[in-house]
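Chemist: sequence? don't have it. structure:
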């Protein structure tokens, strides 16, 4: 296919020729068409060039010039009139004019030649022995100090790094004495296909640059140039490829610890010198609250209430029956005895037994934890820096909060058997501890960007160039949050005693611990953006009237975990300034 850069000139001339019925379109001012059909500098354009070394004269019949003897000829001489008049330096130009009469558009003596049919073992200084890759051509040009690399049409699969002071020109025909035909010269490879930094004077002309799609999580730049000035892209077709799709948020496999049960309250005991069941030296043991569920984020259960009793430390005789005591609130300041956690205050313990009600009351149930909030969706565009693009991930959810412990059961009331015997009530049971909250889900990662031309602190001229953005990668899905643990049940209070004429109160059951809240799910990652040109830092891009810049298509946002939002679709635009 013919280069985009020649739309404004070559296509116009072709159209004029077709409309007027003339054969070939006219040449630009100051040039003439020779017998081979090429526009060359003014001079004797009556022949088609030499027939070769030792040939028998020109095919065009200009015997007055060559006298049928021919000349040294060779590839550089092909298609050049014998009486060509040089008009100055010959940089390759959009009109393919040979201004220095060396047989090619460009200066053969200061160029390196590249063709698919070449061999990288060559040095590329002879057009008849080109190198095979553009990268090799740039390397040799750098060593030999040659400012131009001339590339024959065809497909080149490689990544190239631009070298300051060396320009690259495509569209040549190595099989036609390096005539410049405008046939496509394509460079295709992993992104970035063309890379450059710290350049001051470089032109890239007459190439199709096509990036390959990027792997997962990576962005795609067809051309990337940073910290450069005086760079020109002429007659190019630059096409961005798809940015890499993003990975999903990592699933969460942890299980929130459940609450732990407390202990049973101690049973009622006799006290005194004349009791049918003997006597006890100490009151009933309180039921202890359930310990915390392994972390500082979970609350222990309350202790059971003390049983009603009265002890005469001097005589050991019961003087009066006493009411039980309320169970303790759910409060815990240690983990397994280690004082490392803040105190968590839960609901009240059960009411004490009295002379009227006798039995201790059940401790209050712990409060359930609250569910964590879901993550926030990934944005439509992440952050560009001189190093490239950082995708827009979805936010992680928040973990669920702990449940509080249940209150301890109330202590049962005591009773008097006789003047020398007292029966205590049963001690309250311990409350169950609260469960831990569930872990949060993770947000999906953001999709990779697709950018045809990425610039940072660079000044670029675009002449007759078609720029087309690709498509951004899709954002990754967020993962679900984990459910909270289950609060432990409270333990029963101590049993009562019922000797003849006296019945004490049973200890109250401890309250159940609260359940942990569920963890919030992660949100979906943002889709990758798609831009024709990104102007980062102090960059500017100056297009001429024949340049067209198209944006691409943003990637889809990733789905959110359960209850979480999806990521935002990637944005797209012809140009974008971070």
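Modeler: Arrived safely. What you are looking at is a predicted structure, and each value in this text was computed from that prediction instead of being measured. Numbering: from 1, shown residues only.
Chemist: can we go C-alpha only for contacts and neighbour counts from here?
Modeler: Will do.
Chemist: Do a quick rundown of the strands in the stretch 201-350 of the chain.
Modeler: 202-205, 208-211, 220-234, 237-239, 270-272, 331-332, 344-345 (DSSP state E, counting those that start in this stretch).
Chemist: try this one next to it:
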């Protein structure tokens, strides 16, 4: 069988051939002798007879030497021959002596493999012929890898048996022939090496947290999520402590002592009788109207107002009730007429009846006294036309009844009664007091004895004797009155008669019968002295306290509200004391011991005196170092409203909470609508922080315009598309022009509708016609509508001058709302396509597209709200208010609210596509032009910012009655104004409206 080899192959069963041929010829002979076809171009003429390519063994071809020495196995070209040539230049035809040819390495015997093929346990080596001089010709496996330690061929990550693991406690083991795994390594729950002492991840910790690994490989746990709520619980609260609550925001949220996950609303307050939050002008059910016969009822449209229902109108005399007659009409037969009086009723005037029922004028009033005696009165006579005075009198010429008639016997001594003036009689000779006729030696019943304790009594009919004399037992203690104020020193006394003070030649002091003086060296200190409370805290009326204890209600931290408010049984709360003062007209002064009370906004009525600084262990000791602290849970502390009698607040510490949205300013004391003097002295007033103003809402974006309709194709009537209709805020787009038929120009599109400040887009021109067999011109595209005008930025922001007082609350001025943007103009309609006339055959152009309507303008951002302030004292429409020697501290004003950004203008509606022209061979009608887009709506401008809150010691509004001296002020910072909002969103490139003014920081500010 003849073998066929490739041009680069040579048969291995070579024949003996002479070597005298040239290299190329010899190679050719070898190939031909082997029965192989031959391409002489495959030989390398410079290889000196070497054969490039591969060898073939039987029908198998293997890579052969590629040069004189094959770089793969080192065999030379001589190895291709059976043996070295002999002297004759021939090759032995049976070099192995058994008829078998030489193998591929030039040796005898079968090889283990094929040179060039893979070998080795991992099949990555290459069989190559053993180099000359290194033994018998044969194969060696070159570059073969050994198996790894696990019996595989891949490189292992580590040696089996070596230490492994995070903690180095494991050992590498064979997982398979080509993989290892770490066995025996022990790690903790976090992947670390040390035992964890705190517990396991996920265990609870702290109040609300759980244990967790801080990182992979950690040896300890940390507590995460331990973030209790402000009350110490773990649940999310509906609000925060100190925030306002209740139907009118007057209450204060506080933690529930029994459940840290619950907030309670303390002192939530109540709505007014109509369900609103403001003070009503009157209470429903009370009388109203000019005649007080109507009734106040709640206004159906306003929960904070009442209206008067059922009130009567005034009568013709501007009074109430029916009249006795009609003003101006006759009222009697004497010519009188009814006339309105000052009491709103009629009276009969002019020609009235006189008091006797007649018409004549009387000089006197019937029943009035006349004559010299009692009982003589003017009496009507002559039918009421005159008066008469009847006679009267006694025997002595007087008017009184006599005890006896003159000239009658008056005693047993033979004497007679005689006139003693006009009104009495006397006995001409009177018996003595003992019934005798002789004069007595003394005055009957006159004092007698040591201290006049006895009395002279009758001893028979003509003598007296001393009866009841007590001697020394009648003496009483007298007390020294050295300051001559009428009150004695209880430490210095001397006995004396009750009616006669003791005396001695060397006495420097007077003597009195009482021992009630508490300082006999100062005449201004005694029980009758006036004791105005205050420094230097002297008890001037000797009642044991600075002030007047007789009109006092005493309050002590350890008191009881069931007590009577005396020093022996003080009350526990200020509220109970105020209720007692209000209901007890004899007591008007509240004495506060040192301590702390928590309360909400409290009204102090007129006539009340509030005094603090008394020692908790001794009411007689008073000092402002004994703090009586009134901690208000509300932003407003004391309110003195409408007082018509004097009020005094002295020696207390007032602290108020921060402002809230419902009560923006924190004020320690508010005085308003008073006519009596109010004194605020020697107090410490600490106001909380004013609330921040709320940010204005952002403006709404403008509504987008509507899209125009597409034009119809020339083959479908070629009519122009309708422009988008006007919206509630955007103008309409123009209509597309109709396509032309034949050699005519298409209709132009109509112009878009303009808006205020934005022009409408112009309509596209119609395309020209085609007289030949080409294509008509396309219609022109409609122009886009003009952009709407942007809202102008607001230049006026919140300021202090615009601040306002509402009830007991002050808020700085808010900003102004931003301006709305204008609408964009409507787009212009596209022009219709031109027609074509080709050899009398017409084709129609497409209709122009309808234009989009203009986008709507955006709304402006809303104004930033003014912030609340921090005030020690706030006065409004008051009489005289004296503010002396107080320490006034404010926390600071809130930050003004930011103005809302203006909205972005609405996009204009898209224009409709132009219709295609009617086609024909070689051309056709022109296409319609596209409709123009509606103009972009104008952006709204931002609202201006609210003013910052004030930080003022004393604020006066509409009052000039302040008298202030000796006060010290420690004021927190005034609040900054809120930033103005931006036009059309929050981009820094757009204009910004004005920012609010900063608040006022001033000791005393008058507005």
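Modeler: Perfect, thanks for sending it. Here the structure is a predicted model, which is why all the values come from computation and not from measurement.
Chemist: now what about the TM-score between them?
Modeler: Once the chains are laid over each other, their TM-score by TM-score structural alignment, normalised by the length of structure 1 reads 0.74; 477 aligned residues with a CA RMSD of 3.3 Å.
Chemist: about what we covered before: want to throw the strands of the stretch 201-350 of structure 1 into a markdown table with mean neighbour count and distance to residue 87 of structure 1?
Modeler: Converted to a markdown table, the strands of the stretch 201-350 of structure 1 look like this (neighbours: other CA atoms under 10 Å; distance: least, CA to CA, whole Å):
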| stretch | mean neighbour count | distance to residue 87 of structure 1 |
| --- | --- | --- |
| strand 202-205 | 22 | 22 |
| strand 208-211 | 25 | 30 |
| strand 220-234 | 24 | 23 |
| strand 237-239 | 26 | 30 |
| strand 270-272 | 28 | 126 |
| strand 331-332 | 28 | 96 |
| strand 344-345 | 18 | 92 |
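Chemist: roughly how far apart are residue 639 of structure 2 and residue 603 of structure 2?
Modeler: 5 Å (CA to CA, to the nearest Å).
Chemist: still on that earlier bit, mind checking the strands of the stretch 201-350 of structure 1 for the one nearest to residue 263 of structure 1?
Modeler: Of all the strands of the stretch 201-350 of structure 1, strand 331-332 sits nearest to residue 263 of structure 1, with 15.1 Å by CA to CA.
Chemist: Show me what that closest one is packed against.
Modeler: strand 344-345 (3 or more CA pairs under 8 Å, 6 or more residues apart in numbering; DSSP states H and E).
Chemist: Check the mean deviation of the helix or strand just after the strand it packs on from structure 2.
Modeler: Under the assignment DSSP states H and E, the closest C-terminal helix or strand after strand 344-345 of structure 1 is strand 383-385. Overlaying structure 2 shows strand 383-385 of structure 1 at a mean distance of 2.5 Å from the equivalent residues (mean CA distance after the TM-score superposition for structure 1).
Chemist: Can you pull out the residues in contact with strand 383-385 of structure 1?
Modeler: Residues from elsewhere that reach strand 383-385 of structure 1 (CA atoms under 8 Å, 6 or more residues apart in numbering): 389, 390, 391, 392, 456, 536, 578.
Chemist: The fifth one matches what in structure 2?
Modeler: Translated: residue 456 of structure 1. Aligning on TM-score structural alignment places residue 456 of structure 1 opposite residue 876 in structure 2.
Chemist: for the fourth one, same thing?
Modeler: When structure 2 is aligned by TM-score structural alignment, the residue opposite residue 392 of structure 1 is residue 813.
Chemist: and its match, how many residues sit next to it?
Modeler: 30 (other CA atoms under 10 Å).
Chemist: Which residue, other than its chain neighbours, is closest to it?
Modeler: residue 803 (4.0 Å; CA to CA, 6 or more residues apart in numbering).
Chemist: Over to residue 622 of structure 2?
Modeler: In space, and not counting its chain neighbours, residue 622 of structure 2 is closest to residue 614: 4.4 Å by CA to CA, 6+ apart.
Chemist: Compare residue 639 and residue 603 of structure 2 (neighbour count), which wins?
Modeler: Taking neighbours as other CA under 10 Å, residue 639 of structure 2 and residue 603 compare with residue 639 leading, 19 against 15.
Chemist: Map that one onto structure 1.
Modeler: Per TM-score structural alignment, residue 639 of structure 2 is aligned with residue 195.
Chemist: quick one on the thing from earlier: what does the residue nearest to residue 622 of structure 2 align to in structure 1?
Modeler: Under TM-score structural alignment, residue 614 of structure 2 pairs with residue 172 in structure 1.
Chemist: And the strands in the stretch 401-550 of structure 1, which stretches?
Modeler: Under DSSP E, counting those that start in this stretch, the stretch 401-550 of structure 1 gives strands at 415-418, 421-423, 450-463, 466-468, 530-536, 540-543, 548-550.
Chemist: Any idea which of the ones you listed gets closest to residue 295 of structure 1?
Modeler: Across those, residue 295 of structure 1 has its closest neighbour in strand 421-423 (40.4 Å, CA to CA).
Chemist: just to revisit the earlier point, dump the contacts of strand 383-385 of structure 1 into CSV; add distance to residue 572 of structure 1 and secondary structure as well.
Modeler: Formatted as CSV, the contacts of strand 383-385 of structure 1 follow (distance: CA to CA, whole Å; DSSP: H, G, I helix; E, B strand; the rest coil):
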residue, distance to residue 572 of structure 1, secondary structure
389, 15, strand
390, 16, strand
391, 14, coil
392, 15, coil
456, 19, strand
536, 16, strand
578, 13, coil
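Chemist: Put the buried members of those into a ChimeraX selection.
Modeler: In ChimeraX syntax, the buried subset of those is picked out as below (16 or more other CA atoms under 10 Å):
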select :389,390,391,392,456,536
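Chemist: export the contacts of strand 383-385 of structure 1 to TSV and tack on distance to residue 96 of structure 1?
Modeler: Shown next, in TSV, are the contacts of strand 383-385 of structure 1 (distance: CA to CA, whole Å):
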residue	distance to residue 96 of structure 1
389	39
390	43
391	44
392	46
456	32
536	34
578	39
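Chemist: Pull the most distant pair out of the contacts of strand 383-385 of structure 1.
Modeler: 392 and 456 (20.0 Å).
Chemist: coming back round to it: to residue 425 of structure 1, which of the strands of the stretch 201-350 of structure 1 lies closest?
Modeler: strand 270-272 (9.5 Å).
Chemist: So what's the gap between that closest one and the chain middle?
Modeler: 74 Å (CA atoms, centre = their mean, to the nearest Å).
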